[in-house]
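J.: Predicted coordinates and the sequence they were generated for:
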Amino acid sequence: MAEQFYGQFGEDRLLADMFRDGGAGVCVDVGANDGVTGSVSLYFERIGWRCVLVEPNPDLCARLRRERASFLFEGAASAARGTTTLMLAEGADLSHAVSSIEPGARDGIRRQGLTVREVAVATAPLDEILEQAGVAPGEIAFVSIDVEGHEAAVLAGFNLARWRPRVLIIEDNSIFFGNGLRGLLERQGYVRFRRTGVNDWYAARGDAVAGERPEQAYRTSMVRARGLMIRRNLSDRLLALPGVGGAIGHVLRSLRGQSSD
């Protein structure tokens, strides 16, 4: 029976090849969405891995409980324990994909012709979430972080020296200059070695998964991926056009959804 993968840009297929000979492992999916669409972790759950899922959207959490068997933290991974407001985008298919807890999210969502529903959500450092899930330091194969601009805050609550995941996959929607995380992660012993779509891949320095020349490998994969980002930037400009942005947004979200299937 053929293997079934779900990742938006083939991340789970690449990870499966990377860790194929290591047996069942542990993975962490921060911004788990509905647990199926574009999921980096679903394939691994189905082959017996332990997965930790983090998702603040209560509607998506309801589906996660139906579709997935893994540990779920309903809330946002962040720098500290507390509560915050999730700007939940509504009004079109797949609109939830641009929901965010970042300042200024409301205006960005409305520019796309969508409405905003405010939802109070819990926050907790990823360190605490992993402890709740019973994860032990050193056993995490990979962590995927897709949190619509909140990546730095997630890393602020995640002690890499303690947990030492082998691979980090972090969304970066910037065009040319990066999201500012490269230097932070290099100081903690992680180097970039691959880019898929809008995601940068990091590995612990010296780990075989990064290859012998990680930065060279990153540059090669980055060229194609940045082309995708330029196209997305152009689409965002179209979304901001008065009167037609909402209609264009509906078409683009539909196309992005199809690319995730």
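T.: Ah, there it is. Numbering: from 1, shown residues only.

J.: Please make it C-alpha for all contacts and neighbour counts, starting now.
T.: Noted.

J.: Can you give me the end-to-end span of stretch 164-183?
T.: With C-alpha to C-alpha, to the nearest Å as the measure, the first residue of stretch 164-183 is 17 Å from its last.

J.: What are the buried residues along that stretch?
T.: Within stretch 164-183, the residues scored as buried using 16 or more other C-alpha atoms under 10 Å are 164, 165, 166, 167, 168, 169, 170, 171, 172, 173, 175.

J.: Helix or strand for residue 17, just tell me which one.
T.: Element membership of residue 17 [criterion: DSSP states H and E] is helix 11-18.

J.: what helices or strands is the helix or strand that comes right after that helix leaning on?
T.: Toward the C-terminal end, the helix or strand that comes next after helix 11-18 (DSSP H and E) is strand 26-30. For strand 26-30, the contact count by 3 or more C-alpha pairs under 8 Å, 6 or more residues apart in numbering; DSSP states H and E identifies strand 50-55, strand 140-145 as packing neighbours.

J.: Show residues contacting the last one.
T.: Which is strand 140-145. With contact meaning C-alpha atoms under 8 Å, 6 or more residues apart in numbering, strand 140-145 is reached by 25-31, 40, 151, 163-171.

J.: Same question for the first one.
T.: Outside of strand 50-55, the residues within contact range by C-alpha under 8 Å, 6+ apart are 24-33, 41, 44-45, 61, 70-77, 130, 133.

J.: Select, out of the helices and strands packed on strand 26-30, the one closest to residue 118.
T.: strand 50-55 (15.5 Å; C-alpha to C-alpha).

J.: try it against this one:
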Amino acid sequence: MISYSQNLEDVILWRALKDIKNGFYVDVGAAWPEEHSVTKTFYDNGWKGINVEPNVRHYNRLVSERERDINLQMAVGERAGNLEMTIFSDTGLSTLVPEIADIHSQNGFNRETVTVPVITLLELLEANLPAHQPIHFLKIDVEGLEEQVIKSCDWERFRPWIVVVEATLPLSQAESYEGWDHILISSGYILAYVDGLNRFYLASEHSELLPKLKYPPNVFDEYVLSKQMKLEAKLHGHQQEIKELNQEISTLQSNLAVAEQSSEDFHRRLRDIYSSTSWKITKPIRFIKRFFFEKTSRQQLIIRIKVFIRKIILRCISIISKNQEISLLSKRLLNRFPIIKQRLIRMQKSSFSSLSHYQSDSMSIRASQIYQDIKQAVENNKKDK
């Protein structure tokens, strides 16, 4: 079973009453339809009943989530009428007892005062309990008004099988059952179990259930807390999200591997093209196309012509230097023209000569110039250091 109650009250009640199909409950001070609810497990298992709750927020949720139940927005007291009630929204602490309300306010709870209708427990059952319907359990949690509620019922006419009453002062362990315990005992009820917060009374005509109320919740009850269920569901949701993220990562890794393989194949094919005979044969055509047909400014055209002339001159120097006789003859000839000789030496040593070594056939004149600028900047940086 799933336990929703604050102190495992529903575990004890389920142990005693789980064999009853379509049972009936009365919850005086019902509060939330799920959180801290003693009746939620029973409702989920086909039971129905009466929920009494004066806090309008809790009442509206009960109406929304408990369609089979009879939901009443009122309080139960010793006499019928209208009373001022202190509401502590989003808590189960709303009370008709001013002294208790003051304590909660001192503890920092926000309060508001409203007027609520009050009915006796006897009138409530007479007006709302279906004919011949047994009450399998009655829970009373009215924040300090338990004595008035118990006094307001005819325990001879209405005989809930089990009565569960909160028996301590609100938010404390101080016991508060002296004023009403004797009423139930004298009405034929047996104190069957105490859990530190509530006292469980069993109608003497159902004493066969007494052994089932003897022990506190334990491993044999096979219960799980609703909070634990929610945490496990949230954890499962996160695990599912992690699984989906891992799948996305795996897909991305696969796509990346495919992309890397495609890139490698592309570069391999590109290398094959550059090293092919046809690429080498068509080199002059590409050069002519770049040199004469690309749209360029006058300055860019001058740079191209200079680079072209330098390439030719440097190529000639390279060829001449490989032939000793021609090289000696050239040096003698150049000695007669020292100015031309110095210019050729400077040209050979200039950065343009190194540029010819790095410039590929696919590099445009503009790209060559950018490369030269970057190279010159790197050399200047080295000198500065």
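T.: Received it, and whenever you're ready, just let me know what you need. These numbers were taken from a predicted model, which means no experiment stands behind them.

J.: hmm, back to that, is it possible to get TSV of the buried residues of stretch 164-183 of structure 1 that adds secondary structure?
T.: What follows is these, written out as TSV (DSSP: H, G, I helix; E, B strand; the rest coil):
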residue	secondary structure
164	coil
165	coil
166	coil
167	strand
168	strand
169	strand
170	strand
171	strand
172	coil
173	coil
175	coil
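
J.: Dump those to TSV, plus distance to residue 57 of structure 1.
T.: Formatted as TSV, those follow (distance: C-alpha to C-alpha, whole Å):
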residue	distance to residue 57 of structure 1
164	28
165	25
166	28
167	25
168	23
169	21
170	19
171	18
172	21
173	21
175	27
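
J.: Most widely separated two among those?
T.: The widest separation within the buried residues of stretch 164-183 of structure 1 (C-alpha to C-alpha) is 28.6 Å, between 164 and 175.

J.: Check the gap between the counterpart of residue 48 of structure 1 in structure 2 and residue 258 of structure 2 for me.
T.: With TM-score structural alignment as the criterion, residue 48 of structure 1 lines up with residue 46 in structure 2. The gap separating residue 46 of structure 2 from residue 258 of structure 2 is 57 Å, by C-alpha to C-alpha.

J.: correct me, but residue 120 of structure 2 touches residue 81?
T.: No - when contacts are counted by C-alpha atoms under 8 Å, residue 120 of structure 2 is not listed as touching residue 81 (9.3 Å).

J.: Can you pick out the residue with more neighbours from these two?
T.: residue 120 (21 against 13; other C-alpha atoms under 10 Å).

J.: can you map out the helices along the stretch 51-200 of structure 1?
T.: 58-67, 105-111, 126-132, 151-156, 160-163, 181-187 (DSSP state H, counting those that start in this stretch).

J.: Can you add distance to residue 251 of structure 1 and give those back as CSV?
T.: CSV is the format used below for the helices of the stretch 51-200 of structure 1 (distance: least, C-alpha to C-alpha, whole Å):
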stretch, distance to residue 251 of structure 1
helix 58-67, 22
helix 105-111, 15
helix 126-132, 35
helix 151-156, 28
helix 160-163, 40
helix 181-187, 32
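
J.: Figure out which of those is closest to residue 261 of structure 1.
T.: helix 58-67 (16.2 Å).

J.: circling back: after superposition, how close is the helix holding residue 17 of structure 1 to structure 2?
T.: Here the mean offset of helix 11-18 of structure 1 against structure 2 after fitting is 1.8 Å, by mean C-alpha distance after the TM-score superposition for structure 1.

J.: Where does that helix end up in structure 2?
T.: Under the criterion TM-score structural alignment, helix 11-18 of structure 1 matches residues 9-16.

J.: One more: stretch 112-119 of structure 1?
T.: Counting by TM-score structural alignment, stretch 112-119 of structure 1 falls onto residues 107-114 of structure 2.

J.: ok, how many other residues are close to the alignment partner in structure 1 of residue 155 of structure 2?
T.: Here residue 155 of structure 2 is matched to residue 160 in structure 1, going by TM-score structural alignment. Per other C-alpha under 10 Å, the neighbour tally for residue 160 of structure 1 reads 19.

J.: Next: residue 190 of structure 2.
T.: 20.

J.: Kindly report the same for residue 57 of structure 1.
T.: 24.

J.: Let me see the contact set for the corresponding residue of structure 2 for it.
T.: Taking TM-score structural alignment, residue 57 of structure 1 has residue 55 as its aligned residue in structure 2. By C-alpha under 8 Å, 6+ apart, residue 55 of structure 2 lies in contact with 31, 73, 87, 89, 94.

J.: Give me the range in structure 1 that stretch 269-289 of structure 2 lines up against.
T.: Going by TM-score structural alignment, stretch 269-289 of structure 2 sits over no part of structure 1.

J.: so what corresponds to residue 143 of structure 1 in structure 2?
T.: Matched by TM-score structural alignment, residue 143 of structure 1 corresponds to residue 138 in structure 2.

J.: could you say what helices and strands the longest helix anywhere in structure 1 packs with?
T.: Ranked by residue count, the top helix of structure 1 under DSSP state H comes out as helix 214-239. Judged by 3+ C-alpha pairs under 8 Å, 6+ apart, helix 214-239 of structure 1 is in contact with strand 190-196, helix 245-260.

J.: Using TSV, please lay out these together with distance to residue 147 of structure 1.
T.: Shown next, in TSV, are those (distance: least, C-alpha to C-alpha, whole Å):
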stretch	distance to residue 147 of structure 1
strand 190-196	16
helix 245-260	17
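
J.: Tell me which of these is the most buried.
T.: When you average the neighbours per residue for each of these (mean count of other C-alpha atoms under 10 Å), strand 190-196 leads with a mean of 24.

J.: what angle do that strand and strand 167-171 make?
T.: 60 degrees (axes from the mean of the first three to the mean of the last three C-alpha atoms, to 10 degrees).

J.: neighbouring contacts of strand 190-196 of structure 1?
T.: The contact list for strand 190-196 of structure 1 (C-alpha under 8 Å, 6+ apart) reads 9-11, 182, 185, 200-205, 210-211, 213-219, 221-222, 225.

J.: hmm, back to that, the match of residue 48 of structure 1 looks like it's in a strand, true?
T.: No - according to three-state DSSP, residue 46 of structure 2 belongs to no strand; its state is coil.

J.: Could you pick out which of the contacts of residue 55 of structure 2 are located in strands?
T.: The strands, defined by DSSP state E, take in residue 87 from those.

J.: ok, the contacts of residue 55 of structure 2 vs residue 333 of structure 2, which is closest?
T.: Nearest to residue 333 of structure 2 among those, with distances taken as C-alpha to C-alpha, is residue 89, at 109.9 Å.
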